[in-house]
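# When you get a sec, could you give me coordinates for this:
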Amino acid sequence: MDVARRNNVTVTGNPRGRTVVLAHGFGCDQNMWRLTVPALAEDYRVVLFDYVGAGRSDATAFSAARYGSLSGYAQDVVEVCEALDLHDAVFVGHSVSAMIGVLAAGMVPERIGALVMVAPSARYIDDDGYRGGFSADDIDELLASLESNYLGWSAAMAPVIMGNADRPDLGDELKNSFCATDPEMARVFARTTFLSDSRDDLKTVTVPTLVLECTQDVIAPREVGAFIHRTIPGSTLVTLDAYGHCPHLSAPDATNDAIRTFLESLR
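I've put the predicted structure just below:
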């Protein structure tokens, strides 16, 4: 299996620096990190990839059975790390990729030595004593809308997810990214994402972890960031002065500064 081709792996930056793996969220691809890469490339080796079904990955490798759970996506991460023979890498995951990174770190602890969670959520559905931001009915309605009219859902939801209504270009970019994703594969990833519950997985994290939350985020409210921070012993929580669910696009300087500060603390 050619993992580099399957996951459209890109390696850039300083070959002598510690490796940082950047992982995109639902409906996105590695291009979403284009404002982060320059901030890291001088000092760090940077690895980017697309999950199967996203970006320029090999769509023929898609399996609804494998990618019907977050562990299938985590296996992509593991195989990328193994193909590049990574050791003690820092995994930076946006949104659902934060939890995928938790799973991958548990599978190959020798290959992932630290985690950065950008706008993470351990569970999107509210539960007793836990606020995820959505009711079960909300998620059912969201998934039904996505499955019945994916392009229409993308056009309506992208600006809401991105936030920053005064910067419509950001919402347009996310919409275009959603629309570039194969609808059938997107439906599988959406169900896997929004029905996931990774709260217990957080308790397995033993590596240094940075949790980055936004001041306002309709997908991952601040109660979620506080929960993740409390559940992962020794984690660091930083609240970015940013709006929406994609701070690496809407507030790249603040996001990059927080990531770099964390990376420097690991030296």
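# only C-alpha atoms for contact and neighbour calcs from this point on.
Noted.
# neighbours of residue 79, just the number please.
18 (other CA atoms under 10 Å).
# for the one 10 residues further on, same thing?
The tally of other residues near residue 89 (other CA under 10 Å) stands at 22.
# residues in contact with it?
18-21, 111-114 (CA atoms under 8 Å, 6 or more residues apart in numbering).
# residue contacts, residue 143?
Residue 143 touches 187, 190-191, counting by CA under 8 Å, 6+ apart.
# Quick check: it vs residue 153, distance?
Counting by CA to CA, to the nearest Å, the separation of residue 143 from residue 153 is 9 Å.
# The contacts of residue 89 in helices, which ones?
In helices, judged by DSSP state H, none of the contacts of residue 89 are found.
# which non-adjacent residue is nearest residue 204?
residue 106 (7.2 Å; CA to CA, 6 or more residues apart in numbering).
# so that neighbour is in which element?
helix 96-107 (DSSP states H and E).
# Tell me which other helices or strands that helix touches.
helix 70-83, strand 89-94, strand 112-118, helix 199-202 (3 or more CA pairs under 8 Å, 6 or more residues apart in numbering; DSSP states H and E).
# Please repeat the previous calculation with a cut-off of 10 Å.
strand 19-23, helix 70-83, strand 89-94, strand 112-118, helix 183-194, helix 199-202 (3 or more CA pairs under 10 Å, 6 or more residues apart in numbering; DSSP states H and E).
# so how far is it from its chain's centroid?
From the chain centre to the centre of helix 96-107 is a distance of 9 Å (CA atoms, centre = their mean, to the nearest Å).
# give the contact list for residue 237.
Residue 237 is in contact with 117, 209-213, 225-226, 228-230, counting by CA atoms under 10 Å, 6 or more residues apart in numbering.
# and for comparison, fold this next one:
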Amino acid sequence: MTAVARNNVKIHGDGTRTLMFAHGYGCDQSMWRAMIPAFEKDFRLILFDYVGAGDSDFSAFDRTHYSSLRGYAEDVLEIIEELKVGGITFVGHSVSSMIGALAAIEKPSYFENLIMIGPSPSYINDGDYKGGFDRSDIEGLLDLLDSNHLGWSATMAPLIMGTDQSPELIGELEASFCRTDPRFAQHFARVTFLSDNRADLPKVTTKTLILQCEKDMIAPIHVGEYVNRCLPNSQFEMLQATGHCPHMSAPQEVIDQIRRFL
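Have a look, this model is predicted:
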């Protein structure tokens, strides 16, 4: 099976420069739909689903291959190689920020830019580093996900989207969480929330834009600032948007920042 088929790759636009959009945990490529019209006239857009998400091929899921974020980064590189494209601007939401970073470390020549929306290299507090959660908090969330997938989805969707966002957006995120296969959701949650990629950040040489929101319970402001300090070639932009999903709740602001950066 090709990576393009396995990851349900969709291509929009026919511009000379390429944007690759990578969704966050519990989501799929449909979460980028508000961004597509703004870029498809001038860019070639690559959208895809990670294995286990959206309309990807679930039979391709392998616990060993996907035991760390590097397995997902390898899939990103395989998609790029099959499509025979280069000079990519990789736009990663949440955990995909680190997946993109790992891919760019492995094959820096493939990437022109990285754009990280709400990145976090580690979600767990560790000494002077404040990731936002104690390990016991993360373990509790993972236990809830294992025992009550629908309950976890209903609890976490408003917290992740932002409690001040519209009920429609919160409902859309909850629905996305709910329709994700529980086996994949549980596995990817552990890989995501127990990962620690702090040591990888200084290895990223690709020019990077970090987009940060206020009131982001998943990736607080000081985490985005930490990522900016650790990346040797990055710039940090604070959005007026709140919550963890500004590409859904405030797409125009994200579009404007990306266009300015490019």
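# returning to that earlier point: need the contacts of residue 89 of structure 1 in CSV with neighbour count and distance to residue 47 of structure 1, can you?
As requested, the contacts of residue 89 of structure 1 are exported to CSV (neighbours: other CA atoms under 10 Å; distance: CA to CA, whole Å):
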residue, neighbour count, distance to residue 47 of structure 1
18, 18, 11
19, 25, 7
20, 27, 6
21, 24, 5
111, 20, 13
112, 25, 13
113, 18, 15
114, 24, 15
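# Can you tell me the SS state at the nearest residue to residue 237 of structure 2 once chain neighbours are set aside?
Among residues not flanking residue 237 of structure 2 along the chain, residue 211 sits closest, at 5.2 Å (CA to CA, 6+ apart). Of the three states, residue 211 of structure 2 takes strand under DSSP: H, G, I helix; E, B strand; the rest coil.
# And for residue 211 of structure 2, the neighbour number?
Residue 211 of structure 2 has 21 neighbours, counted by other CA under 10 Å.
# Now do it against residue 175 of structure 2, distance only.
25 Å.
# Show me the residue at the heart of structure 1, geometrically.
residue 94 (2.5 Å; CA atoms, centre = their mean).
# dump the residue contacts of that one.
22-26, 28, 32-33, 100-101, 116-121, 212, 245-248.
# filter those to the buried ones?
22-26, 28, 32-33, 100-101, 116-121, 212, 245-248 (16 or more other CA atoms under 10 Å).
# in structure 2, which spans are strands?
Counting by DSSP state E, one finds strands in structure 2 at the ranges 10-12, 17-22, 43-47, 88-93, 111-117, 207-214, 234-242.
# will you turn those into JSON lines that also has distance to residue 157 of structure 2?
Listed next are those as JSON lines, based on distance: least, CA to CA, whole Å:
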{"stretch": "strand 10-12", "distance to residue 157 of structure 2": "26"}
{"stretch": "strand 17-22", "distance to residue 157 of structure 2": "19"}
{"stretch": "strand 43-47", "distance to residue 157 of structure 2": "23"}
{"stretch": "strand 88-93", "distance to residue 157 of structure 2": "16"}
{"stretch": "strand 111-117", "distance to residue 157 of structure 2": "17"}
{"stretch": "strand 207-214", "distance to residue 157 of structure 2": "16"}
{"stretch": "strand 234-242", "distance to residue 157 of structure 2": "14"}
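# wait, which of those strands is closest to residue 261 of structure 2?
strand 207-214 (7.2 Å; CA to CA).
# so how far is that closest one off the chain centroid?
Taking mean C-alpha positions (CA atoms, centre = their mean), strand 207-214 of structure 2 and its chain are 12 Å apart.
# That strand vs structure 1, average offset?
Its matched residues in structure 1 lie on average 0.5 Å from strand 207-214 of structure 2 after superposition (mean CA distance after the TM-score superposition for structure 1).
# what's that strand aligned against in structure 1?
Counting by TM-score structural alignment, strand 207-214 of structure 2 falls onto residues 208-215 of structure 1.
# So which bits of that stretch are buried?
For stretch 208-215 of structure 1, by 16+ other CA under 10 Å, it's 208-214.
# Good, wrapping up.
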